[in-house]
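*Asks:* dropping a prediction and its sequence here:
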Amino acid sequence: MKIERLPLNALRAFTEAARENSFKAAAYRLGVTPGAVSRQVKQLEAHLGVVLFERYANGVYVTDAGRMLAEDVQAGLSRIASGVQNVTEHSEEIFRLLLSAPPSFLQLWLLPRLPHFEVNEREIEISLDAEARLTPPLWLSNRARLSLRYGQGPWPGVTSLRLFEDTLFPVCSPSLLAQASIQTPNDLLAQTLLTVEWCSHAGHPIPSWSDWFKSAGVAIKKTPNQRHYSLYSLALDQAIAGQGVVLASYPLVADRLASGVLARPFAEQYPLASPFAYDLLLPDEGEMPAAVARFVEWLAQEAAHFRDDPL
């Protein structure tokens, strides 16, 4: 018989009645009337075509077939109850962590590394919020919220953990670098410059192409051809496709430089030290939950490993 055709309510009423050989006792346990139990049992007998109870003037008595069925049904119900309890207990044990961070950092740096943490961590469930706006961090007994921000401190009302300083430099596709004549910073003035409209933090301007050209000693007499994007990932995809040169934040492009889909003109020359950095923001009050401490420790170790050996 298919499971969707099983009369589960009738089976439960029957099992309770078989336990005590009494419709009245079953009714009491189920919170219904003895008549309701009797009707459920009759419907089950008609459904199965089997007599489950012998009925007498002074009561009922389960048949051999009924006893066998009751044992199997009771075992199944007990297994269902155990499964529900296990799921509930497991759910209560899970610590839920929400990490708010800029979309570019989540996509390009954290997501490729996060499975290495999750494969060994069964007691924490991590959700990611791609949000550039600062969300106040907090922690409770079974959940927490942390923020990772790209900006220039100090960050009021929180404790901050520095993950990376930032360095900016041009990157493009290897094919563009091979085809175009890019020997000096001046040569970039003839290329399409991919520009990301970063949001400024607390009035501090985000370093731009004009800042990079100035640091490289290039005087801009005519505004270069530029394409503007609202998301860093869009500009980076266009750079990989050979559509221009993007001013890259080092942590966000290091993996793609290592894989060879992006190249760095001028090798390691002409870097622009950014006043901005990547900071993990934590509540400045209360005790850090153990699950959060493990995640923060892992994140700090990944950042340290990246700083020591990014490629």
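*Replies:* In hand now; what should we look at? Numbering: from 1, shown residues only.

*Asks:* CA only for contacts and neighbour counts going forward, please
*Replies:* Will do.

*Asks:* and residue 295, what does it touch?
*Replies:* Shown here is residue 295, whose contacts under the criterion C-alpha atoms under 8 Å, 6 or more residues apart in numbering are residue 117.

*Asks:* how far out from the middle of the chain is the strand or helix carrying it?
*Replies:* In this structure, residue 295 sits in helix 290-308 according to DSSP states H and E. Centroid separation for helix 290-308 versus its chain: 17 Å, with C-alpha atoms, centre = their mean, to the nearest Å.

*Asks:* buried ones in it, by neighbour count?
*Replies:* Residues of helix 290-308 classed as buried under the neighbour-count rule (16 or more other C-alpha atoms under 10 Å) are 291-292, 295-296, 299-300, 302-303.

*Asks:* cool, and stretch 245-261?
*Replies:* Neighbour counts using 16+ other C-alpha under 10 Å place 245-255, 257, 261 of stretch 245-261 among the buried residues.

*Asks:* then stretch 217-234?
*Replies:* Of the residues in stretch 217-234, those buried by neighbour count under the rule 16+ other C-alpha under 10 Å are 218, 226-227, 232-233.

*Asks:* and here's the other structure:
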Amino acid sequence: MNPVLPLLALRAFTETGRYRSLKKAAEAMGVTSGAVSQQIRQLEERLGVTLFTRTRYGVRLTEAGAKVHPALVLAFDQIASSLETLEAINARPTLTISTVPSFAASWLVPRLGRFTSRHPHVEVRVEATASLIDLHKDRVDVAIRHGLGEYPGLVAEHLMAPVLLPVISPALLEKGPRLQVPADCLGYPLLQDSDRADWQLWFRAMGVADDPRAERGVSFEDDFLLLRAAIAGQGLALVRDVYAVDDIAAGRLVLALDLPWPTDFAYYAVTMPNAAKRELVRAFIDWLKDEAAREQI
């Protein structure tokens, strides 16, 4: 056998087996699906065995492919880990954090100085994106996610369970109709989430009969924009308390009614199992938990 290892072809085989998809393997490698397919075909020709069979859902490892795939996954993961170790030898310690823009702007960034003051030697990078990153392939240490806590193959640690609050700018409240019961909110312009669902659900939970006004009003894709519109006096907003707490404390917003509405979703710090054991990652997650606990005192 040729002693030169076909590393590119083996990587194509490994990633395709990992994701059960040529397209996802190509994305992980930064190449085209055709290039991945060609590398696998060349590997199969060289070895004289079939490694995958096609299905309606993607590709499936053959018996021969399944025998060697776990060892190759481990080998390439070890290579990636070794490369990270070499890169870190002379590099400043860094932490890359991923979360949605609204959480970054309204909660994380205003508090981040307390972490950096404790760890001035650490370079923190915040990636604010609405896209769901893949911790298996993206260089992210901690992802802060809003969901039910079900993240197979990852370590998820509970941070906080927000509630939805109806908030309004003091100026708009002063010149508008009085707010005494939930139905009174319908007398104001309602600022909507992107799905136009939160207000309708809140009114139902508060025992208010269905009303077409509950789904009218300007909608916003991002909660941070919704908050800015509320501060500008454009209407009533229904927002997560973790987003509004600082604006309420500063007097930019007030509670329209003290009627919080809990949801099933919560915020979690999510990491890869190996990353969760790193001292710096552990320190950041512990700090997140401390900050979250402050909000609940």
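*Replies:* Yep, it's here. Note that the structure is predicted; figures quoted are calculated from it, not measured.

*Asks:* what number of residues lie near residue 243 of the first structure?
*Replies:* For residue 243 of the first structure, the count of nearby residues is 19 (other C-alpha atoms under 10 Å).

*Asks:* hang on, I meant residue 7 of the second structure
*Replies:* Considering only other C-alpha under 10 Å, residue 7 of the second structure is surrounded by 11 other residues.

*Asks:* state the distance from it to residue 35 of the second structure.
*Replies:* Distance of residue 7 of the second structure to residue 35 of the second structure, given as C-alpha to C-alpha, to the nearest Å: 14 Å.

*Asks:* tell me where the stretch 1-150 of the second structure has helices.
*Replies:* Residue ranges of the helices in the stretch 1-150 of the second structure, as given by DSSP state H, counting those that start in this stretch, are 7-19, 22-29, 33-47, 63-88, 101-103, 109-118.

*Asks:* for the ones you listed, which one sits closest to residue 149 of the second structure?
*Replies:* Across these, residue 149 of the second structure has its closest neighbour in helix 101-103 (16.9 Å, C-alpha to C-alpha).

*Asks:* so which elements touch the closest one?
*Replies:* In terms of contacts (3 or more C-alpha pairs under 8 Å, 6 or more residues apart in numbering; DSSP states H and E), helix 101-103 of the second structure is packed against helix 223-231.

*Asks:* what range in the first structure matches the helix it packs on?
*Replies:* Residues 232-240 of the first structure are where helix 223-231 of the second structure aligns, taking TM-score structural alignment as the criterion.

*Asks:* same question, stretch 113-124 of the second structure
*Replies:* Under TM-score structural alignment, the alignment places stretch 113-124 of the second structure onto residues 115-126 of the first structure.

*Asks:* contacts for the matching stretch next, please.
*Replies:* Contacting residues not belonging to stretch 115-126 of the first structure are listed as 93-99, 291, 295, 298 [C-alpha under 8 Å, 6+ apart].

*Asks:* just send those back as CSV, with distance to residue 145 of the first structure too.
*Replies:* Listed next are these as CSV, based on distance: C-alpha to C-alpha, whole Å:
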residue, distance to residue 145 of the first structure
93, 17
94, 15
95, 11
96, 9
97, 6
98, 5
99, 6
291, 12
295, 12
298, 16
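
*Asks:* what is the nearest of those to residue 207 of the first structure?
*Replies:* Once C-alpha to C-alpha is applied, the member of the contacts of stretch 115-126 of the first structure that ends up nearest residue 207 of the first structure is residue 99, at 25.6 Å.

*Asks:* what residue of the second structure matches up with the closest one?
*Replies:* Taking TM-score structural alignment as the criterion, the aligned counterpart of residue 99 of the first structure in the second structure is residue 97.

*Asks:* can you check residue 273 of the first structure too?
*Replies:* Residue 273 of the first structure maps onto residue 262 in the second structure when the alignment is built from TM-score structural alignment.

*Asks:* now the spatially most central residue of the first structure. Nearest residue, chain neighbours left out?
*Replies:* The central residue of the first structure, meaning the one whose C-alpha is nearest the mean C-alpha position (C-alpha atoms, centre = their mean), is residue 127 at 3.4 Å. Closest residue to residue 127 of the first structure in three dimensions, ignoring its sequence neighbours and counting by C-alpha to C-alpha, 6 or more residues apart in numbering: residue 98, at 4.8 Å.

*Asks:* where's that neighbour relative to residue 284 of the first structure, distance?
*Replies:* Between residue 98 of the first structure and residue 284 of the first structure the distance, using C-alpha to C-alpha, works out to 17 Å.

*Asks:* between these two, tell me which one has more neighbours.
*Replies:* Taking residue 98 of the first structure and residue 284 together and counting by other C-alpha under 10 Å, residue 98 has the greater number of neighbours (18 against 14).

*Asks:* could you check the distance from the more buried one over to residue 126 of the first structure?
*Replies:* Distance of residue 98 of the first structure to residue 126 of the first structure, given as C-alpha to C-alpha: 6 Å.

*Asks:* try residue 67 of the first structure
*Replies:* Using C-alpha to C-alpha, residue 67 of the first structure is found at 48 Å from residue 126 of the first structure.

*Asks:* ditto for residue 157 of the first structure
*Replies:* For residue 157 of the first structure relative to residue 126 of the first structure (C-alpha to C-alpha), the value is 24 Å.

*Asks:* between the two, who's got more neighbours?
*Replies:* residue 126 (17 against 13).

*Asks:* circling back to that earlier point, wouldn't the residue nearest to the centre of the first structure be in contact with residue 95 here?
*Replies:* No. Shown here, residue 127 of the first structure and residue 95 do not form a contact pair, counting by C-alpha atoms under 8 Å, at 10.9 Å.

*Asks:* got a list of what the nearest residue to residue 43 of the first structure once chain neighbours are set aside touches?
*Replies:* If the residues on either side of it in the chain are set aside, residue 43 of the first structure comes closest to residue 10, at 7.4 Å by C-alpha to C-alpha, 6+ apart. By C-alpha under 8 Å, 6+ apart, the contact set of residue 10 of the first structure is 37, 40-41, 43-44.

*Asks:* same question for residue 133 of the first structure.
*Replies:* If you count contacts by C-alpha under 8 Å, 6+ apart, residue 133 of the first structure has none.

*Asks:* any idea how far it lies from residue 274 of the first structure?
*Replies:* Remark: distance between residue 133 of the first structure and residue 274 of the first structure (C-alpha to C-alpha) = 20 Å.
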